[in-house]
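Engineer: can you look at this prediction? I've put the sequence above it.
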Amino acid sequence: MHNEKMADSRDMIGAHDAMRRQFGAMPVLIAGVQAGDAEGTAVVAGHVLMMVDFLHAHHTSEDDHVWPRLRERCPDDVAPLIETMDRQHAFIDDELKALAAGGRRWRASADAGDRDAVAAVAERLLPPLYEHLALEEQRILPLIDRHLTEREWKATVEASFGKVTFVRRLLMLGMALHGASEEQARLLRAAVPAVVWHAGRPLGTRLYRNHRERLAAASRGSDR
């Protein structure tokens, strides 16, 4: 490992910012769907379920590929931090399960009560999610850069992508690039193979633009 290039995990911040944007907009997006609008409900509920899948894939890849290596390679005094990450993941996962269950109920009913219940769970998720992302950026990313190789880090990112379909990978790329700073876009470009970037970036950008347009048509609360 000493002869290998070490990880540069700053691309994680771009992924986190995309999650902040999407989950932060979610309560108003959900509340903006008219009661009884089955088509609009299906679009926005589908978006909610997709974002649950994205975040779950992101976290389980860390569980499988990052925490074990940090436990093995970091000093013993880092163990409490990793335990905190585990607890936060478990808590957020429970909230994601509640969000997904509510989203499926709402998609089936297009009912105002189910809609409002989903919006409430989405709102409740935000403080623990923001706290977790900030702690990870402050404390975990420096450890990744110090203790994981570039190869190991890219394998972790690929494991996360590998849990979703190819089309959704492209949509995720378009989502991450939308609103990204120039520096974040540069880091995302460095994180993916050149062929994926050159072919995937225009496709992902188009897919996400179309996705935003569908959300805007479905909800008065869409500003994405």
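Structural biologist: Yes, it's here. Here the structure is a predicted model, which is why all the values come from computation and not from measurement.
Engineer: use CA for all of it now, contacts and neighbours both
Structural biologist: Fine.
Engineer: all helices of this structure, in order?
Structural biologist: Assigned by DSSP state H, the chain shows helices spanning 11-31, 38-65, 67-73, 79-109, 112-135, 141-147, 150-161, 166-177, 182-191, 194-218.
Engineer: pull the distance from the first one to the chain's centre.
Structural biologist: Computed by Cα atoms, centre = their mean, to the nearest Å, the chain-centroid distance of helix 11-31 equals 8 Å.
Engineer: same for it, what does it pack against?
Structural biologist: Judged by 3 or more Cα pairs under 8 Å, 6 or more residues apart in numbering; DSSP states H and E, helix 11-31 is in contact with helix 38-65, helix 112-135, helix 166-177, helix 182-191.
Engineer: cool, and the fifth one?
Structural biologist: Based on contacts counted as 3+ Cα pairs under 8 Å, 6+ apart, the elements that helix 112-135 packs against are helix 11-31, helix 79-109.
Engineer: here comes the other one, which I'd like you to weigh against the first:
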Amino acid sequence: MSAIQTQQPLLDTREMLVIHSLFRREMRLAGGLVRGVPAGDVRRAAEVAAHLALIEDVLHHHHTAEDELLWPKLLDRVADELAPIVRLMEAQHEQVDHLLVRIGALRPRWAQQPAAAQGKELADCYDQLYAGLSEHLDAEEARVLPLVARCITPKEWAALGDAGRNGIPRKHTALVFGMMMYEGAPEVVATMLAPAPLPVRVLVPRLGRRAFRKHALAIHGSATP
């Protein structure tokens, strides 16, 4: 057992579950969104494509932060028999990244010319991405977060969160937070906001809920997708 494990209480990692809820929901719905765009409807295709690009961008920055700030520390600290779990996480990230690169090439072309064949190809890619991402998130929550709770310091965990938040475009901050709040445990959301000044703690949840409701109605046709 490492010195870190013996000197600190278990880290609260529930913030990761809140973030994952955003990815699970929006990627589960992604293929259906693309299929629902009528062939030739450039306006709707652009709207859906912009939404999906935002989710993919947040996911990319989330994974990049883990690749740079989390996996190396775990590999340095966990016992040798647990290292394959971390290697699995890295391999799954590579699989997800491969699909994101493919989608990144297909999505803009489909948005400009939303033909049926291109829409089907893109929607199928999103279905594959959701399947692979869900498998990865399940494994991370079940097998990696317990290691994180024992081996990562609060300061290191905060740095990981800061890196992920810094990857969100400022104009979308309220919306992305609203996306996380929608299915996130309220007590965990409150913990995420706790270090912020009082005005931020009061305003961000209100702005987030409002932004997500408006966005969900426009994209999903429902405030409760």
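Structural biologist: Nice, thanks for sending it over. As the structure is a computational prediction, the values presented were derived from the model and not from experiment.
Engineer: so for residue 13 of the first structure, which of the helices and strands packed on helix 11-31 of the first structure sits nearest?
Structural biologist: helix 182-191 (7.6 Å; Cα to Cα).
Engineer: could the helices and strands packed on helix 112-135 of the first structure go into CSV alongside mean neighbour count and distance to residue 183 of the first structure?
Structural biologist: Formatted as CSV, those follow (neighbours: other Cα atoms under 10 Å; distance: least, Cα to Cα, whole Å):
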stretch, mean neighbour count, distance to residue 183 of the first structure
helix 11-31, 20, 9
helix 79-109, 18, 27
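Engineer: which one of these lies nearest to residue 134 of the first structure?
Structural biologist: Within those, the stretch nearest residue 134 of the first structure is helix 11-31; the backing value is 9.0 Å (Cα to Cα).
Engineer: how about that closest one, aligned to which bit of the second structure?
Structural biologist: With TM-score structural alignment applied, helix 11-31 of the first structure matches the range 15-35 in the second structure.
Engineer: excluding chain neighbours, what is closest to the most centrally placed residue in the first structure?
Structural biologist: Closest residue to the average C-alpha location of the first structure: residue 55 at 3.9 Å, with Cα atoms, centre = their mean. In space, residue 55 of the first structure comes closest to residue 19 once its chain neighbours are excluded; the distance is 7.7 Å by Cα to Cα, 6 or more residues apart in numbering.
Engineer: residue 44 of the first structure against residue 28, yeah?
Structural biologist: No - Residue 44 of the first structure is beyond contact range of residue 28, at 11.0 Å (criterion: Cα atoms under 8 Å).
Engineer: the first structure: matching residues for stretch 201-210 of the second structure?
Structural biologist: Mapped onto the first structure using TM-score structural alignment, stretch 201-210 of the second structure spans residues 197-206.
Engineer: please identify the buried residues of that stretch?
Structural biologist: 197, 200, 201, 203, 204, 205 (16 or more other Cα atoms under 10 Å).
Engineer: ok, and what's touching that stretch?
Structural biologist: When contacts are defined by Cα atoms under 8 Å, 6 or more residues apart in numbering, stretch 197-206 of the first structure is touched by residues 170, 171, 172, 173, 174, 175, 177, 178, 189.
Engineer: which of the residues you listed sits closest to residue 98 of the first structure?
Structural biologist: Nearest member of the contacts of stretch 197-206 of the first structure to residue 98 of the first structure, counting by Cα to Cα, is residue 172, at 22.6 Å.
Engineer: and stretch 106-118 of the first structure, how far apart are its ends?
Structural biologist: Start to finish, the residues bounding stretch 106-118 of the first structure are 8 Å apart (Cα to Cα, to the nearest Å).
Engineer: and that stretch, which stretch of the second structure?
Structural biologist: The alignment of stretch 106-118 of the first structure onto the second structure (TM-score structural alignment) covers residues 110-122.
Engineer: of all the helices of the first structure, which one comes closest to residue 4 of the first structure?
Structural biologist: Taking Cα to Cα, helix 150-161 is the member of the helices of the first structure nearest to residue 4 of the first structure, at 7.6 Å.
Engineer: and the closest one, how far from the second structure on average?
Structural biologist: Helix 150-161 of the first structure differs from its equivalent in the second structure by a mean of 1.0 Å after superposition (mean Cα distance after the TM-score superposition for the first structure).
Engineer: hang on, the earlier thing: tabulate the helices and strands packed on helix 112-135 of the first structure (a markdown table), appending distance to residue 132 of the first structure.
Structural biologist: As requested, these are exported to a markdown table (distance: least, Cα to Cα, whole Å):
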| stretch | distance to residue 132 of the first structure |
| --- | --- |
| helix 11-31 | 10 |
| helix 79-109 | 7 |
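Engineer: how many other residues sit next to residue 135 of the second structure?
Structural biologist: Residue 135 of the second structure has 12 neighbours, counted by other Cα atoms under 10 Å.
Engineer: and the aligned partner of it in the first structure, how close does it get to residue 140 of the first structure?
Structural biologist: Counting by TM-score structural alignment, residue 135 of the second structure corresponds to residue 131 in the first structure. The spacing between residue 131 of the first structure and residue 140 of the first structure, counted by Cα to Cα, is 13 Å.
Engineer: one more: residue 153 of the first structure?
Structural biologist: Counting by Cα to Cα, the gap from residue 153 of the first structure to residue 140 of the first structure is 13 Å.
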